[in-house]
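Student: this is the structure alone, sequence omitted:
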């Protein structure tokens, strides 16, 4: 990870002051021990971290930062799944400690570190709930977010986790209908937590709406249609979808049902913009940051996107979401009118997202298996 200077992060400062929480979509032991992550906190306005199985697989496969612990785990005969749990939760716990000051200073809103339940459980409600409890108890830090996928089976798991006082980052959200369902699952959980006498002010949640994956698939369909009107809509679906999700956010968390919970100390479930690295080199590499500046959101960025924003983003803190809702509706309506199977694309993205994380989890298991074997030989 490159060492940033303090003089090039004006856009990051501006969007942070506008209410966008800048989180890093990456974590490794090397970044923790070298001071690189602390440097990003100091110079890049980074106030949180998200992880996923792909990130952990990459971190453990590269370098030798985990060698000592792998030797210890091998010597003690630790089982594979337990070894993976130990390796990943140790990193997340240490990151939580690094962000503890930010967590305290923001009243619990930021300074958050996310870890995902085993993606093989994405279609199993009860197993997901059990995994969420294991991660919450093992990391044992108040600024943890447990990531639960927004599958149909994941929705009741979100409610159950929130009801038990576990803060949740809901991942793999694509459609507006699912975004709304996730918000309702959160509110359901808050009501149960309140009935059980839990402190609602200690419970937090974000709903992670994925961006670039939508444009990748919608753009393919628009290119196949090939008309001037269709081609002009490339790169517009994901941002329109996210802007309309923010409209849903404002609607849901202005209802009397939620306001009663807010009076008891509850917080809204903030939208989180995920998958913010552009896939098409024809698009500005800061597009999913510049076009989604608005208060009360999180933007989690890969390191490359974070540096691009610091280097050349035109964002100055101006709200780029309010006032766009009707235009956004027209964009998505036109995409569907042209024959793009937009709903089916979003359904497919959820399935492929789960499959992708399962594949990364298998890679993670393989990397740890190899590491344990090498350490024990």
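Tutor: Ah, there it is. Owing to the predicted nature of the structure, the values given are computational and were not obtained by experimental measurement.
Student: hey, let's count contacts and neighbours off CA atoms from now on
Tutor: Noted.
Student: can you pull out the helices in the stretch 201-350 of the chain?
Tutor: Listed in chain order, the helices of the stretch 201-350 of the chain (DSSP state H, counting those that start in this stretch) span 212-225, 228-231, 237-252, 256-263, 287-290, 303-312, 325-337, 342-376.
Student: alongside the first one, take a look at this:
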């Protein structure tokens, strides 16, 4: 099969394309392998909403649910079994890429129970259990970047487990995530782990920033032209400034010591890259965030839009720092409180994950009852 020229161009520009979706049908039908072969997909991310959607469609899980019901499994036991089975199978599909890229790509992410996001030790225990249950080197354990999640990130990395830090909106929180990652690597090094095997990405959410800031702009008394000039620009600006933090962090003696010990970089991962506003270009958060050593995880709709008409023109991040600084400053002068925005987004984002998890448990509970 031949790779799509547009997705290949993004890959060649230093961006790994990861699919933000997973289902058993996608694995067993060969669709995931097809996306690897034709759309340059080199990884997969999941979250509770994705699993809830997968379990609600088709009959792929019926036999397993019947077996679990017969064994008297609880709904919590069943959800772990079904989700880790899918992630393990996806890891196996991705294994050749994992080998070819020395562990950089070929990754599949699975998230800890989001209800634990405010509990450090419970998150650590769950992360270790998930890594052991999946039992694949190329799994990434997703841990939300809450205040309580930061020490959990360090502890899990210190145990030699690769981590996808998720739900990052704030530049200050991203700095804390980088510090937590380095603390974990330093502890792992001191404990004798091979740092070259401990990979990490930091998932920085993009489109939701525009959704919240555009809502606040619409509440201000601005003329139409001024509002239009500011709308739907903050998401890209915020992400571009995050990339500046990333490159600055690598230009430190602390990082150089870890790199000398074999540590791979923690790449920024652009998440929430499907456009929420139908008036925006559907590849806005893909072609607008092209830079080396990054990942863009996108839903299939966005991936296909990129393959059809996305224009990759090289690095679109590193020349935009001044404009990004000025935009966020201007929003602040207009009274839009950046810290309040990112706090609201983290709170709402976490609640969406919890709601999706509870929906997943509810549907699975009904299916288990019906099978019994």
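Tutor: Cool, got the structure. All of these numbers come straight from a predicted model, not from anything done at the bench.
Student: re the thing from before, and the helices of the stretch 201-350 of structure 1 as JSON lines, adding distance to residue 31 of structure 1 and mean neighbour count?
Tutor: JSON lines is the format used below for the helices of the stretch 201-350 of structure 1 (distance: least, CA to CA, whole Å; neighbours: other CA atoms under 10 Å):
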{"stretch": "helix 212-225", "distance to residue 31 of structure 1": "26", "mean neighbour count": "19"}
{"stretch": "helix 228-231", "distance to residue 31 of structure 1": "41", "mean neighbour count": "14"}
{"stretch": "helix 237-252", "distance to residue 31 of structure 1": "30", "mean neighbour count": "21"}
{"stretch": "helix 256-263", "distance to residue 31 of structure 1": "37", "mean neighbour count": "14"}
{"stretch": "helix 287-290", "distance to residue 31 of structure 1": "23", "mean neighbour count": "23"}
{"stretch": "helix 303-312", "distance to residue 31 of structure 1": "11", "mean neighbour count": "20"}
{"stretch": "helix 325-337", "distance to residue 31 of structure 1": "39", "mean neighbour count": "16"}
{"stretch": "helix 342-376", "distance to residue 31 of structure 1": "19", "mean neighbour count": "17"}
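Student: distance to residue 165 of structure 1 added to those, as TSV?
Tutor: Listed next are those as TSV, based on distance: least, CA to CA, whole Å:
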stretch	distance to residue 165 of structure 1
helix 212-225	31
helix 228-231	46
helix 237-252	21
helix 256-263	14
helix 287-290	31
helix 303-312	31
helix 325-337	34
helix 342-376	25
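Student: nearest to residue 100 of structure 1, of the ones you listed?
Tutor: helix 303-312 (21.2 Å; CA to CA).
Student: could you say what helices and strands the closest one packs with?
Tutor: Packing partners of helix 303-312 of structure 1 (3 or more CA pairs under 8 Å, 6 or more residues apart in numbering; DSSP states H and E): helix 10-17.
Student: ok, back up a step: which stretch among the helices of the stretch 201-350 of structure 1 comes nearest residue 61 of structure 1?
Tutor: Short answer: helix 342-376, nearest of the helices of the stretch 201-350 of structure 1 by CA to CA, at 6.0 Å.
Student: just checking, what packs against that closest one?
Tutor: On a contact count with 3+ CA pairs under 8 Å, 6+ apart, helix 342-376 of structure 1 meets helix 53-61, helix 67-75, helix 80-98, strand 168-173, helix 212-225.
Student: and the second one, how far from structure 2 on average?
Tutor: When structure 2 is overlaid, helix 67-75 of structure 1 sits 0.5 Å from its aligned residues on average, using mean CA distance after the TM-score superposition for structure 1.
Student: pull up the aligned stretch in structure 2 for that helix.
Tutor: Under TM-score structural alignment, the counterpart of helix 67-75 of structure 1 in structure 2 spans residues 62-70.
Student: list of residues touching that stretch?
Tutor: Residues from elsewhere that reach stretch 62-70 of structure 2 (CA atoms under 8 Å, 6 or more residues apart in numbering): 78, 82, 367-369, 371-372.
Student: now do the contacts for the residue nearest in space to the middle of structure 2.
Tutor: Central residue of structure 2 (CA atoms, centre = their mean): residue 203, 4.3 Å from the mean position. Listed by CA under 8 Å, 6+ apart, the contact partners of residue 203 of structure 2 are 164-168, 268-271.
Student: how far away from the center of its chain is stretch 342-360 of structure 1?
Tutor: 15 Å (CA atoms, centre = their mean, to the nearest Å).
Student: my bad, stretch 13-22 of structure 2
Tutor: Distance, stretch centre to chain centre, for stretch 13-22 of structure 2: 10 Å (CA atoms, centre = their mean).
Student: contact partners of it?
Tutor: Outside stretch 13-22 of structure 2, the residues within contact range by CA under 8 Å, 6+ apart are 7, 10-11, 40-46, 50-51, 54, 86, 105, 290-300, 303, 314-315.
Student: hmm, 7 Å instead?
Tutor: Defining contact as CA atoms under 7 Å, 6 or more residues apart in numbering, one finds that stretch 13-22 of structure 2 is touched by 11, 40-46, 50, 290-300, 314.
Student: for it, grab the matching residue range in structure 1.
Tutor: Under the alignment (TM-score structural alignment), stretch 13-22 of structure 2 falls on residues 18-27 in structure 1.
Student: same thing with stretch 228-245 of structure 2?
Tutor: Going by TM-score structural alignment: stretch 228-245 of structure 2 matches residues 231-248.
Student: follow-up on the earlier one: export the contacts of residue 203 of structure 2 to TSV and tack on neighbour count and distance to residue 153 of structure 2?
Tutor: As requested, these are exported to TSV (neighbours: other CA atoms under 10 Å; distance: CA to CA, whole Å):
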residue	neighbour count	distance to residue 153 of structure 2
164	28	9
165	29	7
166	23	10
167	23	13
168	25	13
268	25	15
269	27	16
270	28	19
271	26	19
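Student: which ChimeraX command selects the buried ones in the contacts of stretch 13-22 of structure 2?
Tutor: Per 16 or more other CA atoms under 10 Å, the buried members of these correspond to this ChimeraX selection:
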select :11,40,41,42,43,44,45,46,50,290,291,292,293,294,295,296,297,298,299,314
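Student: can you list which of the contacts of stretch 13-22 of structure 2 are found in strands?
Tutor: Judged by DSSP state E, the subset of those located in strands is 41-44, 294-298.
Student: can I get those residues in TSV including distance to residue 101 of structure 2?
Tutor: Below are those laid out as TSV (distance: CA to CA, whole Å):
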residue	distance to residue 101 of structure 2
41	13
42	10
43	11
44	15
294	14
295	14
296	17
297	18
298	20
